[in-house]
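> sequence and predicted structure are below.
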Amino acid sequence: MSENKKSSEVKTATVLAFERKLDPSDALFFSGKWDERNASGNWPTVTIHEKSVRGTISNRLKAGEQDPAKLDAAIEKPNLQTVDVATLPPDADTLKAQFTLRVLAGTGTPSACNNIDYRKKLTATVAGYVKEHSFIELARRYAANLANGRFLWRNRIGAEDISIRVAHLKEGKPAAQWTFDALDHSLRDLAESAKAQSVVELADLINAGLTGSQHVLLEITAFVRTGAGQEVFPSQELILERGRGDKSKTLYHVNNVAGIHSQKIGNALRTIDTWYAGAEENGPIAVEPYGSVTVQGKAWRQPKDKQDFYNLLDNWITKDQAPASEQQHYVMAVLVRGGVFGKAD
């Protein structure tokens, strides 16, 4: 390779960061009756309260602990726990979860980049992608995850009915609104959900927000008929250092209103990656640089397979080796996600 060619190569920036372009708020919980979901009026908030329980020994025993006498002695010791719980009141059978979502333009424009040549090449590459594909493929999948209620997480399981309402807010008022029966939309087959006319319309709006042709602020309201007095499931707080006697489970709340973390909402919305090896069997996963799924203890996009975000991005930007179109969608989805992606010296 000639010295001139070497000197003209674009090197990955050592400082490289992107801001997220799907910006959800926390989802807050309210309670009421299913038949009154269309009526005006405020719904009472779902609060968090403590419960003390006496548990039993149920963990897997080590080889030396399987003596019957030792096990009987262990069972005699109470496993006392104090936990947070959130429930619907006895006269309410429906959970109402509500959050807002900003859709921002500027995907691919770094918030920090210390290499001007890399920045120019990256910006030109993203512009080429947008010219060819726009963001419609990603927008359809984001819209499908709003329609299917994936953001409800465990609250979706076992529900009798789920109604999702998405309103496009302008000057604080709904300019357009769509209603979805979440149970009619598959969590696995996003392409099938994206065929519905209401999902297509919502996707067009999200695409307009990502391309910057329109300001997009959405208000999402989910009504989940789960049963009077039933437990509902806010986010659980991660307490790194618990003291002796502390609660064993702490639930998230905002001013004593139970809720789901905005990060968890964002994770659900970006669960659109079906472009990895194994997707046909495993289904969509959240867009992550290595395809990491913590609950499975697996990274589906291993660097050795050259299908992780860093390999795909570096080959595309620094080596002019454009990946297949479905992997281009994945790379753009990671940029929409945002993060710090610089290459250390």
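Sure, I can see it.
> contacts and neighbour counts: CA atoms only from here.
Fine.
> can you say which helix or strand has residue 74 in it?
Counting by DSSP states H and E, the element that carries residue 74 is helix 68-76.
> now do that helix: distance to the chain's middle.
44 Å (Cα atoms, centre = their mean, to the nearest Å).
> how about the helix or strand following that helix, which residues are buried there?
Counting by DSSP H and E, the element after helix 68-76 in chain order, helix or strand, is strand 79-87. Within strand 79-87, the residues scored as buried using 16 or more other Cα atoms under 10 Å are 82, 84, 85, 86, 87.
> would TSV of the residues you listed with distance to residue 100 be doable?
Putting the buried residues of strand 79-87 into TSV (distance: Cα to Cα, whole Å) gives the following:
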residue	distance to residue 100
82	33
84	26
85	25
86	22
87	23
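> which residues touch the closest residue to residue 277 other than its chain neighbours?
The shortest distance from residue 277 to any non-neighbouring residue, by Cα to Cα, 6 or more residues apart in numbering, is to residue 300 (7.4 Å). By Cα atoms under 8 Å, 6 or more residues apart in numbering, the residues touching residue 300 are 276, 277, 278, 290, 291, 292, 293.
> and the buried ones among these, selectable in PyMOL?
Those of the contacts of residue 300 that count as buried under 16+ other Cα under 10 Å are selected in PyMOL with:
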select buried, resi 276+290+291+292
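> okay, pairing it with this:
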Amino acid sequence: MNAPEFKKLPGVLAFQRGLVITDALFFNVLKDSQTPVMVVRHGIRGTQNVNKDGDAEKSTAANAKRQEVSNIQTTDTAKLEEEAQALAVRFGLRFLDLKDVLFACAPASTDANDLVRNYRDSVTGFIERAKTSPGLDEVAQRFARNIANGRWLWRNRTIARQVEVHVSVNGTPLASFDALATPLNHFDNITDAERQVAAYIADGLRGDDDAGLDIEARLDFGVRGALEVFPSQNYVEDKPRGFARPLYCLGSPERAGSRNGIEFESTRTMGHAALRDQKIGNALRTIDTWYPSYAEHGRPLPVEPNGASLEAQEFFRDRKTSAFEFARRLNTLDPASPEGMFMIASLIRGGVFSGGKE
């Protein structure tokens, strides 16, 4: 018989991500077709943007002390074609059976012999209860809302005048949404169309149906022409001097010109613009309104064990309300409670939960 809660978690404990997700590719919507939006690398001559009242040694500009006005940079840009009527962004998504999310569970040298066996049983028991609980349906509905509202489009959503999101299964249309009219900061008043999408998500998590969702957004920016759009950015440590930003793209870049006379090219195509799957996943799991200060903060957080928010640069969950704490109490958690629903979402997120010393 398992204890109501565990004094510590197994020394090796990890859950794999409970959803399979692709990158989201960008396309120009033309009159009769769609073509890839490409990332192009090029040079620009900008101006210095350094706060001279700040600490020059800590400035983001390596040459903060210099007085030149010009700021010569190499950067990546993604722009629509001149004839594009809109931007299309599409990706695929499938949710896994929750029983398969436990990836590794093994003892540390100081763990009791029966800890791992008992803990595996507690995970299995919690998942079995979750599958028959309305808590799982609530989590699925929250994922569905974040598909519908286009949160996963990030900055592109912010500048769009109109955003339509279309969801299909095996080529058959399932639901369509006016993304800008769908709430971002709460999960009340779930619509019938959102419930349709949520039903597929919940079936996947219960292991009843492994059908994937094909999701496409069409964005109208209210202007026509070579408009800049925004794929993911890449982090590059120790960037070359004068290099501004690299953008995420798929495919192989064009070979650089030889720089000898006519062979030199001032621009270089790097690949097909895209949002990275991790960035989409972060947006879809922005469903945590169960953290203690939600009423004060007023917006959902991405599901993270400690309630970490990059935007606020803050942890919104302390030790007593973290997923690590709830993971010790799986035997007593009600999957329909706020703590239980947060834990369901944490299992979908995946991650390393390995325990330390008692």
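All right, it came through fine. Predicted model, so just to flag it, every value in this text is computed and none were measured.
> what's the TM-score once they're superposed?
In this superposition the chains share a TM-score of 0.85, using TM-score structural alignment, normalised by the length of the first structure; 318 aligned residues with a Cα RMSD of 2.5 Å.
> quick one on the thing from earlier: among the contacts of residue 300 of the first structure, which recur in the second structure?
Contacts conserved in the second structure for the contacts of residue 300 of the first structure, counting by both residues aligned by TM-score structural alignment, their matches' Cα atoms under 8 Å: 276, 277, 278, 290, 291, 292, 293.
> average offset of the helix or strand residue 343 of the second structure falls within relative to the first structure?
Element membership for residue 343 of the second structure, per DSSP H and E: helix 338-349. Once fitted to the first structure, helix 338-349 of the second structure is off its aligned match by 0.6 Å on average (mean Cα distance after the TM-score superposition for the first structure).
> tell me what that helix is packed against?
Here helix 338-349 of the second structure touches helix 134-148, helix 323-327, going by 3 or more Cα pairs under 8 Å, 6 or more residues apart in numbering; DSSP states H and E.
> still on that earlier bit, out of the contacts of residue 300 of the first structure, flag the one nearest to residue 306 of the first structure.
Ranked by distance to residue 306 of the first structure (Cα to Cα), the contacts of residue 300 of the first structure are led by residue 290 at 10.2 Å.
> under a three-state scheme, what state does the aligned partner of that closest one in the second structure occupy?
In the second structure, the residue matched to residue 290 of the first structure (TM-score structural alignment) is residue 306. Three-state call for residue 306 of the second structure (DSSP: H, G, I helix; E, B strand; the rest coil): coil.
> hang on, the earlier thing: out of the contacts of residue 300 of the first structure, who's nearest residue 76 of the first structure?
Set against residue 76 of the first structure, the nearest of the contacts of residue 300 of the first structure by Cα to Cα is residue 293 (38.4 Å).
> what angle separates the helix holding residue 343 of the second structure from helix 134-148?
Inter-element angle recorded for helix 338-349 of the second structure and helix 134-148: 60 degrees (by axes from the mean of the first three to the mean of the last three Cα atoms, to 10 degrees).
> give the aligned range of the helix or strand where residue 258 of the first structure lies in the second structure.
Using DSSP H and E, residue 258 of the first structure maps to strand 257-260. Aligned by TM-score structural alignment, strand 257-260 of the first structure corresponds to residues 272-275 of the second structure.
> mean deviation of the matching stretch from the first structure?
Looks like 0.4 Å for stretch 272-275 of the second structure (mean Cα distance after the TM-score superposition for the first structure).
> from memory residue 142 of the first structure sits against residue 269, does it?
Yes. Here residue 142 of the first structure lies in contact with residue 269, judged by Cα atoms under 8 Å, at a distance of 5.6 Å.
> what residue lies at the spatial centre of the second structure?
In the second structure, the C-alpha nearest the mean C-alpha coordinate belongs to residue 282, at 2.3 Å (Cα atoms, centre = their mean).
> so the host helix or strand of that residue versus helix 134-148, what angle?
Residue 282 of the second structure is part of helix 277-284 when elements are defined by DSSP H and E. Interaxial angle, helix 277-284 of the second structure versus helix 134-148 (the same axes, to 10 degrees): 120 degrees.
> if you count contacts, what does helix 277-284 of the second structure end up packed against?
Judged by 3+ Cα pairs under 8 Å, 6+ apart, helix 277-284 of the second structure is in contact with helix 134-148, strand 301-302.
> switch to 7 Å and redo it
The helices and strands touching helix 277-284 of the second structure, judged by 3 or more Cα pairs under 7 Å, 6 or more residues apart in numbering; DSSP states H and E, are helix 134-148.
> run through who's touching the helix it packs on.
Contacts to helix 134-148 of the second structure, defined as Cα atoms under 7 Å, 6 or more residues apart in numbering, come from residues 130, 165, 177, 179, 182, 187, 194-195, 197-198, 201-202, 284-285, 287, 335-336, 341, 345.
> same question for stretch 203-218 of the first structure.
Stretch 203-218 of the first structure is contacted from outside by 100-105, 135-136, 139-140, 143, 166-169, using Cα under 7 Å, 6+ apart.
> helices - which of the contacts of helix 134-148 of the second structure land there?
When those are checked against helices (DSSP state H), the matches are 130, 194, 195, 197, 198, 201, 202, 284, 341, 345.
> who wins for neighbours among those residues?
In terms of neighbours by other Cα atoms under 10 Å, those top out with residue 201 at 30 neighbours.
> and the aligned residue in the first structure for it, how far from residue 53 of the first structure?
Superposed on the first structure with TM-score structural alignment, residue 201 of the second structure falls opposite residue 206. Look at residue 206 of the first structure and residue 53 of the first structure: by Cα to Cα, to the nearest Å, they are 46 Å apart.
> and residue 343 of the first structure, by the same measure?
Here the distance between residue 343 of the first structure and residue 53 of the first structure works out to 49 Å (Cα to Cα).
> same thing with residue 214 of the first structure?
Relative to residue 53 of the first structure, residue 214 of the first structure is positioned 52 Å away (Cα to Cα).
> these two: which has the busier surroundings?
Taking other Cα under 10 Å, residue 214 of the first structure and residue 53 do not tie; residue 214 has more neighbours (15 against 12).
> just checking, the more buried one is part of a helix?
No. Residue 214 of the first structure sits outside any helix when classified using three-state DSSP, being coil.
> this completes my enquiry, with thanks.
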